[in-house]
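Asker: Return a 3D structure for these sequence lines:
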Amino acid sequence: MKKTLTIVFCLFVCSLAQAQQGSITSLSISPTNPTISDTIFVYCDMQFGYSSCDLDNSAYTIVGNTIPASSHHCLGMLTAVCNITDTFKINPLSSGVYNFILTLTSGFGGAPGPPCTPGIVPDDYDTVQFEVIDPTIIETINISKLDFTFYPNPNEGLLHYNISQDLFLSNINEMVIFSSNGQEVLSNLIRDQKGTIPLDLESGIYFVRMRMNNMELTSMKKLFLIR
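Answerer: Predicted coordinates:
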């Protein structure tokens, strides 16, 4: 008899756990493209199969670039469809890519009745990934090495350059030369697709790249200068 009651109780608990299961229907963030100065709001849309689904408690922590979060809801006793949205407010973050991971649980009870029961098993999981941008960092883009060429190399002081049409039309306006220790030693305005630049520099190894109005191109080429 005792064994039978145990089995019946287990079946009841399992059916209750299955019946109370809710689901996360969507996760979204605002603003869509947050910066390091923005407060971020994560909106979590959920659906339950009961007449009420009040929020009991929610929390989140920040562990590196992972943001684990939890949300627990108290359900009513009547069968119905209950939709609700939880909102998480996250203070400004440093730049990087983050993963917000939400675990949803639910129980029965809550005000004005008895305390809400804990979730037996998690109802659902979901995650949303977003990137926080630092607008003070100059944007960089990579270009193919074929986008600009110069000659001769090694060079004796007069550098000829040739810029591809696509690159020239993208508002390239300056050629920049750096020393081997990364110091900018020469910059020259680019007005034509082809041209010649005098190099008033000492013999050594240099690096050349192109610069646009609001960004620098990260493709660099080595230049040997021999006097």
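
Asker: all contacts plus neighbour counts: C-alpha atoms, from now on.
Answerer: OK.

Asker: tally of neighbours for Y151?
Answerer: The number of residues packed around Y151, counting by other C-alpha atoms under 10 Å, is 13.

Asker: Now do the SS call for the residue lying closest to it once chain neighbours are set aside.
Answerer: For Y151, ignoring the flanking residues on the chain, the nearest one in space by C-alpha to C-alpha, 6 or more residues apart in numbering is H160 at 5.3 Å. H160 carries the three-state label strand when classified by DSSP: H, G, I helix; E, B strand; the rest coil.

Asker: One more, please, to line up against the first structure:
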Amino acid sequence: MSTEATLDFVNQQMIYWQSETVFREVLGVGAFYRAVYGVDSVSGKHISDGQRLLDGALVLTQYGAPVLGLAKFAARFAPSKVVSSAERQINAVDKLKLEKWSYPPNEAKYLKYKAVYDNPKYYNQTTGDINWPPNNGFSGTPKDTIIKEGSLLDRYGEPRGEFFSPKDVPYEMRALALHSDEANYYVYRVREDFQVKGGTAAPWFDRPGGGTQYIKYHSNGKPYTMNELVKEGFIKSVSIRE
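Answerer: Presented below is the predicted three-dimensional model:
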């Protein structure tokens, strides 16, 4: 056999064994052999007990999990999940910042809405005080509006608050502050026609707004609370969802 033919044969054999090795690893055969015999099937070298244990776990995950009903378990506790869980931990700098806030969110909520809480447009980064939207949260100039008797109104938040909406305006379209996510939900029925200022909620807190919101003012310019509207007979409470 010529030298050129010999080199070509050797090259083909190398390609074959490389392909064979990859094929074995994909199917888990290589891992199975190493786990059982403690020897690498390609190099013939003995492997460590730690490597044998790792290969055994790999084979069990690849073939045993579906059979034993452990697929969901394996997927849940895969290394990638462990890493992402670690990434969801609050860091020391953020924890120190929140300790100085008057009303800090819990850790899970802070991490979920971190971009909002970290934005000085929405929250004072030193005290945690809310920076409310300009123009009382209206997009444009609110207009005088008559709310008719029998209409249903609602509000996320306690009756000492002032803003309300027609019932069933989608939550995200109200552009409420994040603490409102856990607020009690109140529904009211209008007892007699009354005039309010009404308009469209402006986007804020990274929420789209666009829903209708109302507020009513006293003659001195001070807003009515929901309690005051009830007391003066404009509305009555229908239901509360805590």
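
Asker: Any idea what the TM-score comes out to?
Answerer: TM-score for the superposed chains, counting by TM-score structural alignment, normalised by the length of structure 1: 0.28, backed by 112 aligned residues with a C-alpha RMSD of 6.3 Å.

Asker: Return the residues in contact with the residue nearest to Y151 of structure 1.
Answerer: With contact taken as C-alpha atoms under 8 Å, 6 or more residues apart in numbering, H160 of structure 1 is in contact with F150, Y151, P152, K194, G195, T196, I197.

Asker: ok, now which ones touch the second one?
Answerer: Put plainly, it is Y151 of structure 1. When the contact criterion is C-alpha under 8 Å, 6+ apart, the partners of Y151 of structure 1 are L159, H160, Y161.

Asker: Next, work out how far apart it and K221 of structure 1 are.
Answerer: Distance, Y151 of structure 1 to K221 of structure 1, using C-alpha to C-alpha, to the nearest Å: 11 Å.

Asker: Please apply the same query to the last one.
Answerer: Applying C-alpha to C-alpha, one obtains 16 Å for the distance of I197 of structure 1 from K221 of structure 1.

Asker: And the first one, by the same measure?
Answerer: The gap separating F150 of structure 1 from K221 of structure 1 is 9 Å, by C-alpha to C-alpha.

Asker: higher neighbour count, these two?
Answerer: Taking F150 of structure 1 and K221 together and counting by other C-alpha under 10 Å, F150 has the greater number of neighbours (17 against 14).

Asker: what helix or strand is that one on?
Answerer: strand 148-151 (DSSP states H and E).

Asker: before we move on, the earlier item: please tell me which one of the contacts of H160 of structure 1 counts the most neighbours.
Answerer: Among the contacts of H160 of structure 1, the one with the most neighbours (other C-alpha under 10 Å) is F150, at 17 neighbours.

Asker: ok, the nearest residue to that one once chain neighbours are set aside - contacts?
Answerer: Ranked by C-alpha to C-alpha, 6+ apart and with sequence neighbours excluded, the top spatial neighbour of F150 of structure 1 is Y161, at 4.1 Å. By C-alpha under 8 Å, 6+ apart, the residues touching Y161 of structure 1 are F148, T149, F150, Y151, K194, G195, T196, I197.

Asker: In JSON lines: the residues you listed, plus distance to V81 of structure 1.
Answerer: Below are the contacts of Y161 of structure 1 laid out as JSON lines (distance: C-alpha to C-alpha, whole Å):
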{"residue": "F148", "distance to V81 of structure 1": "62"}
{"residue": "T149", "distance to V81 of structure 1": "66"}
{"residue": "F150", "distance to V81 of structure 1": "69"}
{"residue": "Y151", "distance to V81 of structure 1": "72"}
{"residue": "K194", "distance to V81 of structure 1": "69"}
{"residue": "G195", "distance to V81 of structure 1": "71"}
{"residue": "T196", "distance to V81 of structure 1": "74"}
{"residue": "I197", "distance to V81 of structure 1": "73"}
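
Asker: What is the nearest of these to A69 of structure 1?
Answerer: Proximity of the contacts of Y161 of structure 1 to A69 of structure 1, judged by C-alpha to C-alpha, is greatest for F148, which lies at 49.0 Å.
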